[in-house]
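Peer 1: Sharing a sequence plus its predicted fold:
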Amino acid sequence: MKNLVRSCLALGFLLAAQAMAKAEEIYLQSVQSGKYVTIVGGTLAAAATDARSASRLDTVRLEGNRIAFRDSATGSFVRAGVGQGTFLAAGSPHIRGWETFEVMGVNGRDVALRSVQNGKFVRAGVGKRSHLAAVSERASGWETFRFVEVRAAQQNEAQAGGVDLGDIVGNYRITHIAADNGFLVQLGQQMAARARLGLDDRGRVSATIGCNSHSTRISVRNGRVQPDGQVMQTKMRCAGQGETAAEDGLRRALTTSRLIVREGRTVTFKAANGAELMKIRRM
């Protein structure tokens, strides 16, 4: 009997060790706001504007689609159900019901997290500081997240280094724009022939896909982009759904880009997680 108990304990430790070995260090990013999860007032919140100030989390893969998160800084596990608001916070020494989440795919690349303990989806944007809490009955915008690999984020930051506004001032053709599903799409020949973007030395941007004119202002320093968040545009009705969708993608790129990478004559606008939002090519 003792040998059986010892064998079970040994197997349990082996499985735990294997689970830990499969841990992958990530940043957790809110799809709705684009902000990264960090610790605010003791609980997790989607409040960091870039990965450098976000919390690193080890993903511990469990049975099936279940997962646990371990805070890399403290070695403790993330627990849902903290307080009456079922907020998420790091600090638990073990993995049990409140520390276990089900990962469910949303739109191919995004995920929703459901607490195994109470069956509710984790929602960002609870309260003024966008705290995370297991409170939602279904997954939609504020319940969707992205796993951003720490290594990939660091590589994107390294690639972005060195590009300042003065390096990319000029006139460009817009060649690619990300669709609403997040995938970069090359513009068709007719649309690409009319798509233009100009950037001056004061950060003023003027752009068009061939229908409406768009204008905004950005600052660029060391590969990092800071949009002013507002895009002015004309109100013409575009010829088809393709132009309308492309204009939506253009506005997303101009308002949510956080990184710029230049390779020869091509400049790529990227989201904070490295996702490509727009490519332009110097004329």
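Peer 2: Sure, I can see it. Residues are numbered from 1 along each chain as shown.

Peer 1: contacts, neighbours, all on C-alpha from now
Peer 2: Noted.

Peer 1: The protein: helices as residue ranges?
Peer 2: In the chain, the segments counted as helices under DSSP state H are 2-21, 150-160, 165-168, 189-194, 241-256.

Peer 1: Name the surrounding residues that touch stretch 174-181.
Peer 2: Applying CA atoms under 8 Å, 6 or more residues apart in numbering, the set of residues contacting stretch 174-181 from outside is 107, 184-187, 192, 195-197, 209, 245-246, 249-250, 253, 276-281.

Peer 1: Show the contacting residues for Thr244.
Peer 2: So Thr244 contacts Cys238 (CA under 8 Å, 6+ apart).

Peer 1: Repeat the analysis, applying 10 Å as the threshold.
Peer 2: With contacts defined as CA atoms under 10 Å, 6 or more residues apart in numbering, Thr244 is in contact with Ile209, Cys211, Asn212, Arg237, Cys238, Leu250.

Peer 1: any idea what sits nearest the last one, other than its immediate chain neighbours?
Peer 2: Right, the one you point to is Leu250. Ile177 (6.6 Å; CA to CA, 6 or more residues apart in numbering).

Peer 1: Ok, the fifth one next?
Peer 2: Nearest residue to Cys238, sequence neighbours excluded (CA to CA, 6+ apart): Cys211, at 5.7 Å.

Peer 1: Would you confirm that the one you found contacts Gly242?
Peer 2: No. Counting by CA atoms under 10 Å, Cys211 does not reach Gly242; the two are 11.1 Å apart.

Peer 1: out of everything not next to it in sequence, what's closest to Asn212?
Peer 2: Excluding the flanking residues, the one nearest Asn212 by CA to CA, 6+ apart is Thr234, at 5.3 Å.

Peer 1: let's bring in a second model and compare:
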Amino acid sequence: MKRTVRNLLALTLVLAAGAAAKADEVLLQSAKSGLYVTVVNGTLAASAQDARQAVKLDTVRLEGNKIAFRDVRSGTYVRAGVGQGTMLATGSPHIRSWETFELDRTGRGEVALRSSQNGLYVRAGVGRGSHLAAVSERARDWETFRLVDVRNAGGHQDRPRPGQGNGNGNHNAGQGPDLSSLIGNYRITHVTADNGFLVPLGRELAGRARMSIEGRGNLSATAGCNSISARIAVENGRFQTRSQPMSTKMGCVIRGQSLVENRISQILTEARTVQRDGRIVTLRARNGAELLKLRRM
């Protein structure tokens, strides 16, 4: 009976999302720091000084004060249940309880967002990266946001802080590198885990993880155990795998090698864009989330 009720609720939310009137595109801005919400290492964070780096969101009005956010770039919804810290991230294909928020207006044109799943408010100051997570019992300074109309945000031309990057995946796709500029040998430094977080490889794995790109698009990679091969194409920052990644089937001795190698194969099929910043190369998903980081040797 409870399962039936939950299924009906989920279906109701999905139907409501499809029938609801869509508001203008908005940006989320932390009322405390004044920084815009963007994507950092696969999750949302209030870390962009420039509005052009912010994630553009459609607001989907549900019943009462409930709301959902749809990422304009990927067409997916914001979810509040990513990882143990209930981080927020785009990428959900549907609207259910984790994708539903209660919109509380706090005055001065500011709002607080409370997860319908766990009843906690979204905080914009979690960790060094100012990530968004549904972790607060009360709405205070770090739990308040502004919904900034995209049409009114064009005047913010601040330069991003050093090392901040272009978090929402708007990283000059269409003006990015071609295959010829990526030819070479690389160390694999970061790989996304199953929970969507981009994590650095441990010392032992990092010392063995390599990727090579050749002139005809032949790619090879390893974490020190099996050999992965594929053919890729890169044009103006757009990444495409032209052949299914193939891997040898050796048993790996070092813990985590096979997991990393399996993840590399998956990433090669998931990646849609590539960004080069000096010696650092980053593969990104369709929604702009970082999937894999390389450092030229």
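Peer 2: Cool, the structure landed. On a predicted model such as this, the values are computed, not experimentally measured, just so you know.

Peer 1: The residue nearest to Cys238 of structure 1 pairs with which position in structure 2?
Peer 2: Per TM-score structural alignment, the equivalent position to Cys211 of structure 1 in structure 2 is Cys225.

Peer 1: Return the distance of that match relative to Arg114 of structure 2.
Peer 2: 45 Å (CA to CA, to the nearest Å).

Peer 1: Which one's more surrounded, the two?
Peer 2: Neighbours per residue, other CA atoms under 10 Å: of Cys225 of structure 2 and Arg114, the larger number sits with Arg114, 27 against 18.

Peer 1: how close does that one get to Asp277 of structure 2?
Peer 2: 37 Å.

Peer 1: sorry, back to before: can you find the partner of the residue nearest to Leu250 of structure 1 in structure 2?
Peer 2: Using TM-score structural alignment, Ile177 of structure 1 pairs with Val191 in structure 2.

Peer 1: same deal with Ala46 of structure 1?
Peer 2: Checking with TM-score structural alignment, Ala46 of structure 1 has no match.

Peer 1: What degree of burial does the residue nearest to Ala46 of structure 1 when sequence neighbours are not counted show, as a neighbour count?
Peer 2: Nearest residue to Ala46 of structure 1, sequence neighbours excluded (CA to CA, 6+ apart): Val37, at 4.1 Å. Counted by other CA under 10 Å, the residues lying close to Val37 of structure 1 total 29.

Peer 1: Overlap in contacts, Cys211 and Gly242 of structure 1.
Peer 2: With CA under 10 Å, 6+ apart, Cys211 of structure 1 and Gly242 have common neighbours Met191.

Peer 1: Hmm, Gly182 of structure 1 is touching Gly108, no?
Peer 2: Yes. Using CA under 10 Å, Gly182 of structure 1 is in contact with Gly108, at 9.4 Å.

Peer 1: Neighbour count for these two, which is higher?
Peer 2: Gly182 (16 against 9).

Peer 1: where's the more buried one relative to Val82 of structure 1, distance?
Peer 2: 33 Å.

Peer 1: that's a helix at Leu15 of structure 2, yeah?
Peer 2: Yes. Under DSSP: H, G, I helix; E, B strand; the rest coil, Leu15 of structure 2 sits within a helix.

Peer 1: Burial check on it, number of neighbours?
Peer 2: By other CA under 10 Å, neighbour count at Leu15 of structure 2 equals 13.

Peer 1: Could you do Leu14 of structure 1 as well?
Peer 2: Counted with other CA under 10 Å, the neighbours of Leu14 of structure 1 add up to 12.

Peer 1: Contact partners for it?
Peer 2: So Leu14 of structure 1 contacts Cys8, Met20 (CA under 10 Å, 6+ apart).

Peer 1: Can you find the partner of it in structure 2?
Peer 2: Checking with TM-score structural alignment, Leu14 of structure 1 has no match.

Peer 1: now Met236 of structure 1
Peer 2: Using TM-score structural alignment, the equivalent of Met236 of structure 1 in structure 2 is Met250.

Peer 1: Distance of that match relative to Ala223 of structure 2?
Peer 2: Distance of Met250 of structure 2 to Ala223 of structure 2, given as CA to CA: 12 Å.

Peer 1: between these two, which one's more packed in?
Peer 2: It is Ala223, of Met250 of structure 2 and Ala223, that has more neighbours when counted by other CA under 10 Å, with 28 against 10.
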